[in-house]
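S.K.: build me a model from this:
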Amino acid sequence: MEIYLVRHTETVCAKGICYGQADVEIAEPFLGQFEEIVKQLPENAVVYSSPLQRCMLLADYLAPSAFKTDKRLMEMDFGDWELKNWDEIPSEEIDPWMKDFVNVKVPGGESFVELYDRVLSFIEEKRSDTAFPLVIVTHAGVIRSFLCKQMNLDLKDAFSNKVDFGQVIKIIL
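M.R.: The predicted structure follows:
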């Protein structure tokens, strides 16, 4: 099965702001980027998207009114840290997470392993769901999870996978 992992384009959030499931907008102009993304995708694909607007806008451009959303494709839930500057998160909260982001749960949010588990659930469900290629419009954390599974990479090494805004990554399951 061909899967095309597509990261949303750049958001309006300033550098240094923690955002995961906060429903932030994408920065304009974005139509030129959308057109470049389309060129990298097959025409007969089934399109899935995170339900966050920064992904759905692109998904709707790719498959107008014909894409499906799935909450398992949402970015990591950063809970109490959402929309805070990373530098302003209290050290007693962030230090344990920085030492073990895979297993330590963000206050009011989730751990990376919880994100990974929901992504695996989506993969397993869709593996036999369609004969068509899948296009998945989602977030860097979700894409890194897919890549960890695909490359048999330890979750602690997930950030070795660089994922740029608007990047398309093709994998074969």
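S.K.: contacts and neighbour counts: CA atoms only from here.
M.R.: Fine.
S.K.: just the terminal-to-terminal distance for stretch 156-163.
M.R.: In stretch 156-163, first residue to last residue: 16 Å (C-alpha to C-alpha, to the nearest Å).
S.K.: ok, now stretch 32-45?
M.R.: Calculated as C-alpha to C-alpha, the first-to-last residue distance of stretch 32-45 is 21 Å.
S.K.: was I right about residue 167 contacting residue 7?
M.R.: Yes: counting by C-alpha atoms under 8 Å, residue 7 is a contact partner of residue 167 at 5.5 Å.
S.K.: of these two, which one has the most company?
M.R.: The neighbour comparison of residue 167 against residue 7 (other C-alpha atoms under 10 Å) goes to residue 7, with 25 against 18.
S.K.: just the strands in the chain please.
M.R.: Assigned strands in the chain, in chain order: 2-7, 46-49, 68-69, 134-138, 168-172 (criterion: DSSP state E).
S.K.: quick one: contacts of the shortest one?
M.R.: I take that to be strand 68-69. Residues from elsewhere that reach strand 68-69, judged by C-alpha atoms under 8 Å, 6 or more residues apart in numbering: 47, 48, 49, 50, 51, 56.
S.K.: how many other residues sit next to the first one?
M.R.: I take that to be residue 47. 22.
S.K.: for it, list the residues it contacts.
M.R.: 59, 62, 63, 66, 67, 68, 134, 135, 136, 137 are the contacts of residue 47 under C-alpha under 8 Å, 6+ apart.
S.K.: let's compare: structure for the following, please.
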Amino acid sequence: MSRFFWVRHGPTHAKSMVGWSDIPADLSDTAQLARLSAHLPEGAVMVSSDLVRARATADAIAGPRLRLADERDLREIHFGDWELQGFDTIPDQDHLRAFWERPGDIRPPGGESWHDVSARVSGAVARLRAAHPGRDIVAVAHMGAILTQVQAALGISAYDAFAHRIDNLSVTELHWEESGWQARGINHLP
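M.R.: Below is the predicted model:
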């Protein structure tokens, strides 16, 4: 069995769609970071997205864990032309609504679809499981990346996965067993 402890990076305080932009996280709540680090298994290996908000969060909570190289495929959804824009500023509101209400093959201009993100993140997870069989893995990533794995574990639609809240500095625990993924906890705030 492999256990994944998905951690969403620290808050950015951005009020727009932040995907691949390299915006730093606010890691000033050192007490919350300490609680989070203490909650995670000490013998785990730790990996993060290569974006600074995830990397810095991972470094802040790593403690005694073996820190692996950053994994580009754990990045957030690539919002393309919508990057760093507020929802109400997107000219084609029908396209924007379709992207969020019928996630699947719909892409933002120059961005990626839900299916693209899911395949990218799932590929990284498969590589991590193969490289570290039976190990606990702490993965510091982004809301969209984590939700792709919640969707897989619960066997639900992408739309239903979006109903799950993934707060900054929360832990979502998923186990890989012979029967597949099992969700043990979603959006736990230590």
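S.K.: care to give me the TM-score?
M.R.: A TM-score of 0.91 describes the superposed chains when it is computed by TM-score structural alignment, normalised by the length of structure 1; 171 aligned residues with a C-alpha RMSD of 1.7 Å.
S.K.: for the contacts of strand 68-69 of structure 1, which one is nearest residue 31 of structure 1?
M.R.: Of all the contacts of strand 68-69 of structure 1, residue 56 has the smallest distance to residue 31 of structure 1: 13.7 Å, by C-alpha to C-alpha.
S.K.: excluding its backbone neighbours, what's nearest that closest one?
M.R.: Leaving out its chain neighbours, the residue that sits closest to residue 56 of structure 1 by C-alpha to C-alpha, 6 or more residues apart in numbering is residue 49, at 6.0 Å.
S.K.: tell me the one of the contacts of residue 47 of structure 1 nearest residue 93 of structure 1?
M.R.: Checking the contacts of residue 47 of structure 1 against residue 93 of structure 1 with C-alpha to C-alpha, the nearest one is residue 137 at 30.7 Å.
S.K.: what's the match for that closest one in structure 2?
M.R.: By TM-score structural alignment, residue 137 of structure 1 lines up with residue 140 in structure 2.
S.K.: hang on, the earlier thing: got the contacts of residue 47 of structure 1 as CSV, with neighbour count and distance to residue 74 of structure 1 columns?
M.R.: Below are the contacts of residue 47 of structure 1 laid out as CSV (neighbours: other C-alpha atoms under 10 Å; distance: C-alpha to C-alpha, whole Å):
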residue, neighbour count, distance to residue 74 of structure 1
59, 28, 14
62, 22, 18
63, 16, 19
66, 12, 19
67, 19, 15
68, 16, 13
134, 22, 17
135, 26, 15
136, 28, 11
137, 30, 10
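S.K.: just tell me the aligned range of the helix ranked longest in structure 1 in structure 2.
M.R.: In structure 1, assigned by DSSP state H, the helix with the most residues is helix 112-127. Per the alignment by TM-score structural alignment, helix 112-127 of structure 1 matches residues 114-129 in structure 2.
S.K.: how big's the offset between that stretch and structure 1?
M.R.: Averaged over the aligned pairs, stretch 114-129 of structure 2 sits 1.1 Å from structure 1 after superposition, using mean C-alpha distance after the TM-score superposition for structure 1.
S.K.: what's next to that stretch, contact-wise?
M.R.: If you take C-alpha under 8 Å, 6+ apart as the criterion, stretch 114-129 of structure 2 is touched by 2, 71, 73-77, 103-107, 135, 144-145, 148-149, 158.
S.K.: buried only: go through the residues you listed for me.
M.R.: 2, 71, 73-77, 103-104, 106-107, 135, 144-145, 148-149, 158 (16 or more other C-alpha atoms under 10 Å).
S.K.: still on that earlier bit, what is the neighbour count of the residue nearest to residue 56 of structure 1?
M.R.: Neighbour number of residue 49 of structure 1 under other C-alpha under 10 Å is 28.
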